[in-house]
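**Student:** sequence first, then the predicted structure:
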Amino acid sequence: MPRLFAVGAFANVLAGFCLLRIGLGSFYSVPAKPPRLASFFMGSVIVDLFIYDLPRGTLQHAFFYQRPFFLIQAWSAAAIIQSRLRSYADGILLCMLALSALYFLVKIYAAVAAGSGATGADYLQSPFALISQALGAMLIFGTGVAMLGVMAKDVVDEARANSEIDALSGLCN
């Protein structure tokens, strides 16, 4: 039963990040290819099933566990780069996604160096878990605020553009 919960938690977090990639792809007109994204998701969950019994706190376990999170964050950041939108708000969002990707990359080595525990229960009691989860939550929150900023800027820009032309006459205001 613990395996089901552990893999389920992994899959839920990864699914959320995949949905983020879909949303950003739609917003920035750089859509993710659904078969590629589905293959990435399923492959990552299958790998997580296989590594469940590997000793925690090893480089091998940490690499295969954190790698999908790093890749999906980097893939989301790449959507902004490919869109060629370069507003200040887009840059902040890009930086937050790049920072999040880097965070998951660093976690591979930090989990081994700091000791993430031999079991899931050990992990929950470790100082590494407290710091890691808090930092991850701050990055997710920061990314969400950056996305809100991008969308608010888009709405304001659209309203400004619409207000410059009179709707009835089609003439500039």
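**Tutor:** All right, it came through fine.
**Student:** going forward, measure contacts and count neighbours with C-alpha atoms only.
**Tutor:** Noted.
**Student:** can you pull out the helices in the chain?
**Tutor:** Along the chain, the segments classed as helices by DSSP state H run 2-27, 34-51, 59-83, 88-114, 120-125, 127-163.
**Student:** in TSV: the ones you listed, plus distance to residue 171 and mean neighbour count.
**Tutor:** Formatted as TSV, these follow (distance: least, C-alpha to C-alpha, whole Å; neighbours: other C-alpha atoms under 10 Å):
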stretch	distance to residue 171	mean neighbour count
helix 2-27	30	16
helix 34-51	43	15
helix 59-83	31	20
helix 88-114	30	19
helix 120-125	64	14
helix 127-163	11	14
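**Student:** can you add distance to residue 173 and give those back as JSON lines?
**Tutor:** What follows is the helices of the chain, written out as JSON lines (distance: least, C-alpha to C-alpha, whole Å):
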{"stretch": "helix 2-27", "distance to residue 173": "29"}
{"stretch": "helix 34-51", "distance to residue 173": "44"}
{"stretch": "helix 59-83", "distance to residue 173": "31"}
{"stretch": "helix 88-114", "distance to residue 173": "27"}
{"stretch": "helix 120-125", "distance to residue 173": "61"}
{"stretch": "helix 127-163", "distance to residue 173": "7"}
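**Student:** out of those, which comes closest to residue 169?
**Tutor:** Set against residue 169 and scored by C-alpha to C-alpha, these come closest in helix 127-163, at 12.5 Å.
**Student:** next one: the closest one to chain centre, how far?
**Tutor:** Counting by C-alpha atoms, centre = their mean, to the nearest Å, helix 127-163 is centred 12 Å from the centre of its parent chain.
**Student:** how about stretch 100-113?
**Tutor:** With C-alpha atoms, centre = their mean, you get 14 Å for stretch 100-113.
**Student:** contacts for that stretch next, please.
**Tutor:** Residues outside stretch 100-113 that contact it (C-alpha atoms under 8 Å, 6 or more residues apart in numbering): 57-59, 62-63, 66-67, 69-74, 128, 132, 136, 139-140.
**Student:** now do the same contact list for the nearest residue in space to residue 93 that is not next to it in sequence.
**Tutor:** Spatial nearest neighbour of residue 93, chain neighbours left out: residue 146 (5.1 Å); criterion: C-alpha to C-alpha, 6 or more residues apart in numbering. Taking C-alpha under 8 Å, 6+ apart, we find residue 146 in contact with 89, 92, 93, 96.
**Student:** closest to residue 17 among these?
**Tutor:** Among the contacts of residue 146, and counting by C-alpha to C-alpha, the member closest to residue 17 is residue 96, at 13.5 Å.
**Student:** so that closest one sits right up against residue 145, yeah?
**Tutor:** No. If you go by C-alpha atoms under 8 Å, residue 96 and residue 145 don't touch, sitting 9.8 Å apart.
**Student:** one more to weigh against that first structure:
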Amino acid sequence: MTAAFVLGINLFIAGIFAVAFAVVAAISRSAHGAKWISLGYATGMATILFEYLLPTQTNPVPVGIAVFLTYLLAMTFCVVGVARHYGFDPRWPVIAGIWIVTIFTIPLTFSIPYASPHRVMLYQSPYFAMQLLILLALIESGRRLKLDLLLAGVMATAALIYASRPLIAWQLGQASLAQDYMATDYAAISQSLGAGTLVAQALVMLLVMMRDTTAEMIVRSETDPLSSVLNRRGFEFHAEAALEQGDAVLVVADLDYFKQINDNFGHAAGDGVIAHFAAIMRDAAPDDAIVGRIGGEEFAVLLPDAMLSDGRLYAETVRGRFATKQLPILGVNQRFTASFGVAQRTASDSLADLSRRADEALYRAKAGGRNLVRVELSELRAANEVA
């Protein structure tokens, strides 16, 4: 298999992945780096086309420099893409430093005899540095899922390949002229290794993006867009899973006189009150709490590993903050209130059982004048008997 044939395969593969990542960028909001990686593979295609031109050149230096720099540019785009996807700064000062050193060493690199391993070492050094930057972004992300670890392994392997090319060139020998590169065993092996890493990196990165896109879709399907907390479906799914782990307290809440808010100030004002109340509930809740909007103006919070007193304290905290906060809605300064019911899970409780008892406490808070917190009576009696 000749280097020219492998190069043609690389051109085809790079085109496929350029399109694939462009499609991912178009359909997924979470794939922040896909457009950069698409641009990287598209730029890599230009590198391959320059390599095809190289054997036809009387003076190979200009086209050789074009090959050298376009490939480095392709890698730069991929560094930015991986960093963007994982939510990290691409380390622009380091990237700029690599480019500055590379450009200033071009005269030295291209003045060394073509067959020299020292030239290969200088040629591969910026590629190795860029590959390390990608690996560093993966390590710093802190993600340790299987696909992330696999991607890190692939990137580390690619870095080792760049580092080993001077040794491969020394063992196999190089052409004496750049125009004869395609006919060498080194070119065939180098391009074959490049094809393997090209496919491996792209496939694993696509799998990572598909995984993260799927996770984003699940989150969006479980999240109430107005309040930014879980919707009823999401709350029930996560709450049922949490109840399997042990004790928990359920707090349910209902905004008082919500219909009057809509009637007096309009539905936009009502939406603002809902969003404000949800933010208070979320901010007051512990990290492991499950917060959801389960109806129009109805909310629920499950507190894992909590006692009845914890639930009551949480509900009183939210009630007090909401009732004392003067909320300007459409130019009208107004205070609003909410009522709360609290129930603690017993060993035999399902989520439906726990919700029913918390609702009973909520109804008593409403009947008692609103802007109140009430606990489920049987639990209060049990607590008194123990006392």
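**Tutor:** In hand now; what should we look at? Because the structure is a prediction, the values reported are computed rather than measured.
**Student:** just to revisit the earlier point, what's the spacing between the aligned partner of the residue nearest to residue 93 of the first structure in the second structure and residue 85 of the second structure?
**Tutor:** In the second structure, the residue matched to residue 146 of the first structure (TM-score structural alignment) is residue 204. Distance of residue 204 of the second structure to residue 85 of the second structure, given as C-alpha to C-alpha, to the nearest Å: 13 Å.
**Student:** check residue 174 of the second structure too.
**Tutor:** Where residue 85 of the second structure is concerned, residue 174 of the second structure sits at a distance of 39 Å (C-alpha to C-alpha).
**Student:** same deal with residue 6 of the second structure?
**Tutor:** Distance from residue 6 of the second structure to residue 85 of the second structure, by C-alpha to C-alpha: 30 Å.
**Student:** centroid residue for the second structure?
**Tutor:** Nearest residue to the geometric centre of the second structure (C-alpha atoms, centre = their mean): residue 86, 5.5 Å.
**Student:** trace it over to the first structure, please.
**Tutor:** Counting by TM-score structural alignment, the partner of residue 86 of the second structure is residue 28.
**Student:** who touches that match in this structure?
**Tutor:** So residue 28 of the first structure contacts 79, 80, 83, 85 (C-alpha under 8 Å, 6+ apart).
**Student:** same thing but at 10 Å, please
**Tutor:** Going by C-alpha atoms under 10 Å, 6 or more residues apart in numbering, residue 28 of the first structure touches 22, 79, 80, 81, 82, 83, 84, 85, 90.
**Student:** how far away is the equivalent of the third one over in the second structure from residue 152 of the second structure?
**Tutor:** Right, residue 80 of the first structure. Aligned counterpart of residue 80 of the first structure in the second structure: residue 138 (TM-score structural alignment). According to C-alpha to C-alpha, residue 138 of the second structure and residue 152 of the second structure sit 6 Å apart.
**Student:** same check, this time on residue 255 of the second structure
**Tutor:** According to C-alpha to C-alpha, residue 255 of the second structure and residue 152 of the second structure sit 49 Å apart.
**Student:** find the nearest non-adjacent residue to the aligned residue in the second structure for residue 132 of the first structure, please.
**Tutor:** With TM-score structural alignment defining the correspondence, residue 132 of the first structure maps onto residue 190 in the second structure. Once flanking residues are discounted, residue 190 of the second structure sits nearest to residue 165: 7.4 Å by C-alpha to C-alpha, 6+ apart.
**Student:** surely residue 248 of the second structure meets residue 343?
**Tutor:** Yes. Counting by C-alpha atoms under 10 Å, residue 248 of the second structure touches residue 343, with 8.9 Å between them.
**Student:** more crowded one of these two?
**Tutor:** residue 343 (33 against 24; other C-alpha atoms under 10 Å).
**Student:** so that one: helix, strand or coil?
**Tutor:** Three-state assignment for residue 343 of the second structure (DSSP: H, G, I helix; E, B strand; the rest coil): strand.
**Student:** so what's it up against?
**Tutor:** 248-252, 302, 307-309, 311-312, 353-362, 374-380.
**Student:** what about those residues, which are in strands?
**Tutor:** Mapping the contacts of residue 343 of the second structure onto strands (DSSP state E) picks out 248, 249, 250, 251, 252, 302, 374, 375.
**Student:** could you give the number of residues near the second one?
**Tutor:** By the criterion of other C-alpha under 10 Å, residue 249 of the second structure has 26 neighbours.
**Student:** residue farthest from the centroid of the first structure?
**Tutor:** Outermost residue of the first structure with respect to the C-alpha centroid, by C-alpha atoms, centre = their mean, is residue 169; its distance is 45.6 Å.
**Student:** doesn't residue 43 make contact with residue 74 of the second structure?
**Tutor:** Yes. In this structure, residue 74 of the second structure is within contact of residue 43 by C-alpha under 10 Å, at 5.2 Å.
**Student:** now for these two: what residues contact both?
**Tutor:** Common neighbours of residue 74 of the second structure and residue 43, using C-alpha under 10 Å, 6+ apart, are residue 37.
**Student:** map residue 96 of the first structure onto the second structure.
**Tutor:** Match for residue 96 of the first structure (TM-score structural alignment): residue 154.
**Student:** one more: residue 66 of the first structure?
**Tutor:** Residue 66 of the first structure maps onto residue 124 in the second structure when the alignment is built from TM-score structural alignment.
**Student:** over to residue 115 of the first structure?
**Tutor:** Match for residue 115 of the first structure (TM-score structural alignment): residue 173.
**Student:** before we move on, back to that, ok, and the closest non-adjacent residue to the match of residue 96 of the first structure?
**Tutor:** Excluding the flanking residues, the one nearest residue 154 of the second structure by C-alpha to C-alpha, 6+ apart is residue 201, at 6.3 Å.
**Student:** cool, and residue 319 of the second structure?
**Tutor:** Spatially, and ignoring its direct neighbours in sequence, residue 319 of the second structure is nearest to residue 338 (6.4 Å; C-alpha to C-alpha, 6+ apart).
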